[in-house]
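> sharing a model that was predicted from the sequence below.
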Amino acid sequence: MQNIKISIPILLVVAFTIGILLLSGQTNRIGIEVNKNSYINFQINYQLLLLGIAFISMISSFILNPESFKSILSIGNLSAVGEELKIFGIKKGDSWLKTGVSLSIFISLATGIFMYFQLKGQTIDYSLLKTGFLWIVLFSLTNSFAEEMIFRVGINGPLANLLSPNKIFLISAVIFGVAHFQGMPSGILGIILAGLLGYVLSKSIQETNGIFWAWFIHFLQDVIIIGSIYLIKSS
């Protein structure tokens, strides 16, 4: 019986991941156009599909473990003490207030440097940020929220007390990594980097018993990535 309880949420998140990958190429079928910019129109349609899948994921997570679901969907204890994770510079006894701020800065710097090299050598019109900034923030908010609901809440919630924390983090990391095979960066590098991020975000939810740090750190990365892609597609 316990194996079934463990398998169901994992299979659901895998199914949601496949749905995202398949539906991302079908955004034209929604056909919503609110802007002359084709990338903005694409994101509007894609985010609607993503939020729809996230909503289904949230319902399933609630059904599978109502108490854990309600607990996770809170800010949580932002100063909770976390376990050591050397690869991210997290020392035993560090609070998540310190860790969250540090990760927000250093992961964002790493993402920013990578995206800088994607922009370098291309003709970029940075003045486009004036008209696109609010769209970038909106898409980053919805994208990070939806993905956290699917890949973190969908795993951490239902599997709470069924598996060890490290196994939960690893499952979230693997699925999140594979889901970003076609992301930015793409390929094996994309899987590894997204997987590492997924691991530490899952860890933050477990240790703070809340979604804040995971959503906030994820949001910052999406601002940088979506903003960069917007500039590339629009220039």
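Thanks, I have the structure now.

> every contact and neighbour count from this point should use C-alpha atoms.
Noted.

> tell me the secondary structure at E33.
Following DSSP: H, G, I helix; E, B strand; the rest coil, E33 is assigned to coil.

> look up how far Y46 lies from it.
12 Å (C-alpha to C-alpha, to the nearest Å).

> which one of those two is surrounded by more residues?
Using other C-alpha atoms under 10 Å, the more surrounded residue of E33 and Y46 is Y46, with 22 against 14.

> which stretches of the chain form helices?
For the chain, the helices defined by DSSP state H cover 2-23, 38-64, 66-72, 96-119, 129-148, 154-159, 165-179, 187-208, 212-234.

> looking at the ones you listed, which is closest to S79?
helix 96-119 (4.7 Å; C-alpha to C-alpha).

> buried ones in the closest one?
96-97, 99-100, 103-104, 107-108, 111-112, 115 (16 or more other C-alpha atoms under 10 Å).

> same check, this time on stretch 156-176
In stretch 156-176, counting by 16+ other C-alpha under 10 Å, buried: 156-160, 165, 168-176.

> which other residues reach it?
Stretch 156-176 has contacts (C-alpha atoms under 8 Å, 6 or more residues apart in numbering) with 2, 5-6, 9-10, 13-14, 17, 61, 64-65, 68-69, 72, 151-152, 155, 191, 194-200, 202-203, 205-206.

> nearest to K92, out of the buried residues of stretch 156-176: which one, please.
Using C-alpha to C-alpha, the buried residues of stretch 156-176 come closest to K92 at P165, 15.7 Å.

> look up how far V14 lies from the closest one.
Counting by C-alpha to C-alpha, the gap from P165 to V14 is 19 Å.

> then N161?
In terms of C-alpha to C-alpha, N161 sits 21 Å off from V14.

> structure B:
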Amino acid sequence: MKKAYINLVITTLLVAAMIAAIIYLMSNPLFTVSLFSTNYLNKTFVYQATTLVLSLLVVLITALQTKFQSVKLLSIRNIDGEVMPEPWIGITKKNKDTWKKGGLSLTIIISAVTALIIYFQVYRSGVIQTLTVPIFLLILLFALTNSFVEEVTFRHTFTSIVEYHNLSPYISKALSLITFGGAHYFGTPGKIPGVLLAGFLAWFLAKSIHETKGFFWAWLIHFIQDIIIMTALFLTLA
């Protein structure tokens, strides 16, 4: 048990270091490019490339902590599992579902809430760019890498340690909620609505990894949210 909590402390420090790196790299890119039509796209490319490398280091450290058992939780083939009751959000023993059946519905609901918040926080500032097919494909790539980086950092780390040491899933859900939700106060969406949405999303996606023993729903749901957010940012930033 002592080793389990030591690993939790190490992981929490690792996530804290990654948060610090993310915040720093957002405003202090390690290099610059002029490959794309807007400053936002060029900066995002640099940020994604840099944080992707860091996230692979996080995967390696977590793997070493768990004797590589954590790698199993990165599987995107595990898409099913029982959704455990959560009465406070309406999931009870009587109406509980499986991830394979209910995952898509939950994805749509979460995405609709994200889109609504993004509309009020971002779109109302005015659209100044035109979205083309090549640009949208680039945004899809950025959303794919960004969602991977953040899921590895904020979900896979904590859930892997908890699963490896047979601890309560509530530990990883809580740690993910606190770190991811707190980090989004200055993010997009931001302020209190951003913290609440990101915190719930963090808790929910950690739940999905525990219950499916895989990465599929966490990555997919986060990926779709990032498509919504990054598209809005492209359309409204120079």
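Here it is on my side, so go on. Computed from a predicted model, the values in this text were never measured in an experiment.

> please state their TM-score.
Aligned and superposed, the two chains score 0.91 in TM-score terms (TM-score structural alignment, normalised by the length of structure 1); 233 aligned residues with a C-alpha RMSD of 1.8 Å.

> I'd like the buried residues of helix 96-119 of structure 1 written out as a markdown table, with distance to F88 of structure 1 added.
Listed next are these as a markdown table, based on distance: C-alpha to C-alpha, whole Å:
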| residue | distance to F88 of structure 1 |
| --- | --- |
| W96 | 13 |
| L97 | 15 |
| T99 | 9 |
| G100 | 11 |
| L103 | 8 |
| S104 | 11 |
| I107 | 9 |
| S108 | 13 |
| T111 | 15 |
| G112 | 17 |
| M115 | 20 |
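
> return the member of the residues you listed nearest to G25 of structure 1.
Nearest member of those to G25 of structure 1, counting by C-alpha to C-alpha, is M115, at 23.4 Å.

> wait, what's in contact with the counterpart of the closest one in structure 2?
Aligning on TM-score structural alignment places M115 of structure 1 opposite I118 in structure 2. By C-alpha under 8 Å, 6+ apart, the residues touching I118 of structure 2 are 188-189, 228-229, 232.

> so which of those hold up in structure 1?
Mapping the contacts of I118 of structure 2 onto structure 1 (both residues aligned by TM-score structural alignment, their matches' C-alpha atoms under 8 Å) leaves 228-229, 232 still in contact.

> going through the residues you listed, which ones are buried?
The buried subset of these (16+ other C-alpha under 10 Å) comprises 228-229, 232.

> between those, which sits nearest L52 of structure 2?
Using C-alpha to C-alpha, these come closest to L52 of structure 2 at I229, 18.6 Å.

> and that closest one, what's its match in structure 1?
In structure 1, I229 of structure 2 lands on I225 (TM-score structural alignment).

> repeat for E150 of structure 2
Using TM-score structural alignment, E150 of structure 2 pairs with E147 in structure 1.

> is it true that its match touches A54?
Yes - counting by C-alpha atoms under 8 Å, A54 is a contact partner of E147 of structure 1 at 7.1 Å.

> who's more crowded, the two?
A54 (25 against 21).

> that one touches R152, doesn't it?
No - A54 of structure 1 lies out of contact with R152 (C-alpha under 8 Å); the separation is 11.0 Å.

> just to revisit the earlier point, which among the contacts of I118 of structure 2 gets closest to A238 of structure 2?
A232 (11.9 Å).

> which residues touch that closest one?
118, 122-123 are the contacts of A232 of structure 2 under C-alpha under 8 Å, 6+ apart.

> what remains of these once you look at structure 1?
Counting by both residues aligned by TM-score structural alignment, their matches' C-alpha under 8 Å, those still in contact in structure 1 are 118, 122.

> in TSV, list the contacts of A232 of structure 2 along with distance to N39 of structure 2.
As requested, the contacts of A232 of structure 2 are exported to TSV (distance: C-alpha to C-alpha, whole Å):
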residue	distance to N39 of structure 2
I118	21
V122	17
Y123	18
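
> what residues does stretch 76-89 of structure 1 touch?
By C-alpha under 8 Å, 6+ apart, stretch 76-89 of structure 1 touches 90-98, 103, 204, 207-213.

> buried ones among the residues you listed?
Going by neighbour count (16+ other C-alpha under 10 Å), the contacts of stretch 76-89 of structure 1 have 90, 94-97, 103, 204, 207-213 buried.

> residue in structure 1 paired with T44 of structure 2?
In structure 1, T44 of structure 2 lands on Q43 (TM-score structural alignment).

> burial count for that match?
19.

> repeat that for W215 of structure 1.
Neighbours around W215 of structure 1, by other C-alpha under 10 Å: 23.

> surely it is in contact with S144?
Yes - shown here, W215 of structure 1 and S144 form a contact pair, counting by C-alpha under 8 Å, at 6.1 Å.

> any chance of the buried ones among the kept ones among the contacts of I118 of structure 2 in TSV, plus distance to H184 of structure 2?
Listed next are those as TSV, based on distance: C-alpha to C-alpha, whole Å:
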residue	distance to H184 of structure 2
I228	16
I229	13
A232	17
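
> nearest to M26 of structure 2 among those?
I229 (15.7 Å).

> check the gap between that closest one and H210 of structure 2 for me.
26 Å.

> same question, A16 of structure 2
22 Å.

> V122 of structure 2 now?
33 Å.

> now Y123 of structure 2
Counting by C-alpha to C-alpha, the gap from Y123 of structure 2 to H210 of structure 2 is 35 Å.

> go on, T38 of structure 2?
40 Å.

> returning to what we had before: could the helices of structure 1 be laid out in CSV, adding distance to S79 of structure 1?
As requested, the helices of structure 1 are exported to CSV (distance: least, C-alpha to C-alpha, whole Å):
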stretch, distance to S79 of structure 1
helix 2-23, 29
helix 38-64, 26
helix 66-72, 15
helix 96-119, 5
helix 129-148, 20
helix 154-159, 19
helix 165-179, 19
helix 187-208, 8
helix 212-234, 11
